[in-house]
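Chemist: have a look at this prediction, sequence included:
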Amino acid sequence: MAVEFHITLPTRARRRRPFPEHLTDPARPVLGHAPADPYDHIAQVARAAELAGLSGAVVPFDPDGEESFIVAGGVLRRSRHLRVAAEFHPAIATPVYAAKLSVSLARFSGDRLDWKLGDLDPLTARAHGDFLDGPERHRRAAEFLTIAKGVWSQSGFTYEGRHFQVLEGGFASVLDDGVPSPLGGRPFPRVHLSGTSPEELDLSAEHAEVHLFDPWDDIESAVERLPGLKYGVRLRVAAREDAAEARDLEGDLVGSYDNVAAGIREFVSRGVTIFHLEATPHLEETYRIGEHLLPLLTKESADVH
């Protein structure tokens, strides 16, 4: 079976060294110098992931970080092969606008955009103007995905739900003048969902292609309700030459390269084929994963990539 490894990108961009004020103050330009690019570090990590042979990158939604769709668009345009999953929540926009934004990103990137639909904790949700509570949040997510898929694939789409309504919407495949529409005819982004509550599993069974677990979840019990999906795990990894070197590191899978590879193989034996990996410092660890960890896995299966 094909196994995919996706690196989680840092949406709180950082510079490696502070720039002198006279180089960053727009009122005091200096010939031959330009301000530091806050996106540069994110782009470097994405480039490292592609060079290292990883399948993709995940752009997490961070209330205090860069906007995930903007970062995803930049990474897609600067890469050739990476699949990029943009994480967002259903209150970010109307499902029609989210679909329109995404179809353009898909068109400009050879259909390499994925959706990772998440949720917000109550305090963060309220800070973002979202006061919906309880099970209605799952109902809204289901309506959001239903509408987004509906307008994506057909014109004249109408839907009346509890949280969203659309009247005669949708992306036509051909415009009135007979010209092919830039919004029509593209495959819908692969949807990643997560959670183990009955409501979350039902949402995934209806709308997801990939269901993500945390490493401590009871994966075997949950997958019985999710036939036909791909299963993924979110893992913080820290791998070194030997276990002693990794002893003071933090993560869900920590140890030597052989130890961490064995842990990943264990998840694969349980049906997991997609890994959303987190590792810091991001740039150095992405190269380390590609150089030392992936070869241990690809030795046994040419499908692992």
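Modeler: Here it is on my side, so go on.

Chemist: from here on, just use CA atoms for contacts and neighbour counts.
Modeler: Noted.

Chemist: and Glu206, how many neighbours?
Modeler: 12 (other Cα atoms under 10 Å).

Chemist: so what secondary structure elements neighbour the helix or strand harbouring it?
Modeler: Assigned by DSSP states H and E, Glu206 belongs to helix 198-207. On a contact count with 3 or more Cα pairs under 8 Å, 6 or more residues apart in numbering; DSSP states H and E, helix 198-207 meets helix 136-153, strand 190-194.

Chemist: winner for burial among the ones you listed?
Modeler: strand 190-194 (a mean of 22; mean count of other Cα atoms under 10 Å).

Chemist: so how far is that strand off the chain centroid?
Modeler: The gap between where strand 190-194 is centred and where its chain is centred comes out at 9 Å by Cα atoms, centre = their mean, to the nearest Å.

Chemist: closest to Leu101 out of the helices and strands packed on helix 198-207?
Modeler: Counting by Cα to Cα, Leu101 lies closest to helix 136-153 out of the helices and strands packed on helix 198-207; the figure is 10.9 Å.

Chemist: the structure to be compared is supplied as follows:
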Amino acid sequence: MTGASSPSSQQDTQPIKFAYWVPNVSGGLVISKIEQRTSWDIDYNRKLAQIAEASGFEYALTQIRFTAGYGAEYQHESVSFSHALLAATEKLNVIAAILPGPWHPAVIAKQVASISQFTGGRLAVNIVSGWFRGEFQAIGEPWLDHDERYRRSEEFIRVLRGVWSEDNFTFAGDFYRFRNYTLKPKPSSPPEVFQGGSSRAARDMASRVSDWYFTNGNTVEGVKKQVDDIRAKAAQSGHHVKIGVNAFAIVRATKEEANEVLDEILSGADPEAVRAFQHEVQNAGNASPEREGNWAKSSFEDLVQYNDGFRTNLIGAPDEVAQRIVELKSVGVDLVLLGFLHFQEEVEFFGKHVIPLVRALEAKEAARTAA
């Protein structure tokens, strides 16, 4: 159609979005003995959400853990914690991590519908297919093979969308069955559906059913390969997927100061905890048929930050970090999901010193394109 724009061209004109990992799990976001002025408690997190909202962040992602490990001795449940953050803010969207297996889709569909009604539709979900076998064993849940976990997650998402949008919903899948089920009230607006993963099964699932795809930290070139792959697959079915990338931000006045902090994190790494984490996640990453799942090729240094956040290289002075973010946007990234060492003060610093530079670079690029 004449004058129509492609999803990629539309993405180029949209400001890149910013999200942060919610520290609703103890231990911070690095497996290191370095000081982390970050708390998992609700008072700290309510204030953090308000700071993030005022600083230009549009999303917050809560974590889901059922068992302790790798410094995460204490964990608050994701849906209830997300609701508490929504109640403390006015614009921030909160993404609750959901694990199929422990949750039945009817339960989460009803929870999200009610919270959506209470908060103006600001609750989204991140469907986590699962990587930690020991966690499933600890709570008595069957452990499925890698690709079966993604088949279950896809059914889970299809059920959520059906229950949220249809009356007398009927579904006959391999994992879930519904017969003439009607949910009332429904969400005040269709909740966004996020998912993660790097394997073939994860990317294929995103290309069919998800609104957003989260990838672990990676270089610009590595992210581009994933973006191109997912969007080519999605185009075949007329679907469009937005892309979020994980990054651990270390922004200081100078590049040298930022690198010093990175060195301190790595030198303070807890080798025993990192290797235990490495053992679990690389078993999960290598469980995919093509052996290309999350963490399959992560080094020890990469895994000091849970989701390969150092690899995205948002480490340096504000202008350097802003430039790298715009480079990520140029290859199709729509959102950057950020972790920090000291969340409250660093989220505020990032909003004051990095986001305005990103917006200025975006405006400059838009003017150049228009000319």
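Modeler: Cool, got the structure. As the structure is a computational prediction, the values presented were derived from the model and not from experiment.

Chemist: if I read this right, Arg107 of the first structure contacts Arg186, doesn't it?
Modeler: Yes - between Arg107 of the first structure and Arg186 there is a contact under Cα atoms under 8 Å: 7.4 Å.

Chemist: just to revisit the earlier point, compile the helices and strands packed on helix 198-207 of the first structure into a markdown table and extend it with columns for distance to Leu123 of the first structure.
Modeler: Putting those into a markdown table (distance: least, Cα to Cα, whole Å) gives the following:
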| stretch | distance to Leu123 of the first structure |
| --- | --- |
| helix 136-153 | 14 |
| strand 190-194 | 20 |
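
Chemist: of these, which is nearest His81 of the first structure?
Modeler: The closest of these to His81 of the first structure is strand 190-194. By Cα to Cα, the value is 15.5 Å.

Chemist: now for Leu283 of the first structure: what does it line up with in the second structure?
Modeler: In the second structure, the residue paired with Leu283 of the first structure is Gln344, using TM-score structural alignment.

Chemist: which non-adjacent residue is nearest its match?
Modeler: Distances taken as Cα to Cα, 6 or more residues apart in numbering place Leu48 nearest to Gln344 of the second structure, at 5.3 Å, with adjacent residues excluded.

Chemist: and Asp62 of the first structure, by the same measure?
Modeler: Thr11 (7.0 Å).

Chemist: buried set for the strand or helix carrying Ala49 of the second structure?
Modeler: Assigned by DSSP H and E, Ala49 of the second structure belongs to helix 42-54. Across helix 42-54 of the second structure, burial judged by 16 or more other Cα atoms under 10 Å covers 45-46, 48-54.

Chemist: between the residues you listed, which is closest to Phe132 of the second structure?
Modeler: The shortest gap between Phe132 of the second structure and any of those belongs to Asn45, at 25.8 Å (Cα to Cα).

Chemist: what about the counterpart of Gly118 of the first structure in the second structure, distance to Tyr150 of the second structure?
Modeler: Gly118 of the first structure maps onto Val128 in the second structure when the alignment is built from TM-score structural alignment. Here the criterion is Cα to Cα, to the nearest Å. By it, Val128 of the second structure lies 9 Å from Tyr150 of the second structure.

Chemist: contacts only, for the equivalent of Ile42 of the first structure over in the second structure.
Modeler: Under the alignment defined by TM-score structural alignment, Ile42 of the first structure is paired with Asn45 of the second structure. Residues in contact with Asn45 of the second structure, defined by Cα atoms under 8 Å, 6 or more residues apart in numbering, are 22-24, 39, 85.

Chemist: and the residue nearest to Gln344 of the second structure, how far from Ala97 of the second structure?
Modeler: From Leu48 of the second structure to Ala97 of the second structure the distance is 18 Å (Cα to Cα).

Chemist: next one: Leu266 of the second structure
Modeler: 28 Å.

Chemist: what ranges does the second structure have for its strands?
Modeler: 17-21, 59-61, 93-98, 123-127, 169-172, 177-181, 193-196, 212-215, 242-248, 250-251, 315-316, 335-339 (DSSP state E).

Chemist: dump those to a markdown table, plus distance to Phe349 of the second structure.
Modeler: Below are the strands of the second structure laid out as a markdown table (distance: least, Cα to Cα, whole Å):
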| stretch | distance to Phe349 of the second structure |
| --- | --- |
| strand 17-21 | 13 |
| strand 59-61 | 17 |
| strand 93-98 | 20 |
| strand 123-127 | 26 |
| strand 169-172 | 47 |
| strand 177-181 | 48 |
| strand 193-196 | 27 |
| strand 212-215 | 24 |
| strand 242-248 | 14 |
| strand 250-251 | 8 |
| strand 315-316 | 13 |
| strand 335-339 | 13 |
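
Chemist: Ile108 of the second structure is nearest to which of the ones you listed?
Modeler: Among these, if distance is taken as Cα to Cα, the winner is strand 93-98, at 8.1 Å.

Chemist: which residues in the first structure does that closest one align to?
Modeler: Alignment of strand 93-98 of the second structure against the first structure: residues 83-88, by TM-score structural alignment.

Chemist: how close does the aligned partner of Arg208 of the second structure in the first structure sit to Val103 of the first structure?
Modeler: Aligned by TM-score structural alignment, Arg208 of the second structure pairs with Glu206 of the first structure. Using Cα to Cα, Glu206 of the first structure is found at 21 Å from Val103 of the first structure.

Chemist: just give me the match in the second structure for Thr298 of the first structure.
Modeler: Under TM-score structural alignment, Thr298 of the first structure pairs with Arg359 in the second structure.

Chemist: hmm, I typed the wrong one, I wanted Pro215 of the first structure.
Modeler: Looks like Pro215 of the first structure aligns to Gly217 there (TM-score structural alignment).

Chemist: now swap in Tyr159 of the first structure and tell me
Modeler: That one, Tyr159 of the first structure, aligns with Phe171 by TM-score structural alignment.

Chemist: what's the answer for Gly53 of the first structure, then?
Modeler: So, by TM-score structural alignment, Gly53 of the first structure is matched to Gly56.

Chemist: contacting residues for the residue nearest to its match when sequence neighbours are not counted?
Modeler: Nearest non-adjacent residue to Gly56 of the second structure, counting by Cα to Cα, 6+ apart: Gly351, 5.9 Å away. By Cα under 8 Å, 6+ apart, the contact list for Gly351 of the second structure reads 52, 55-57.
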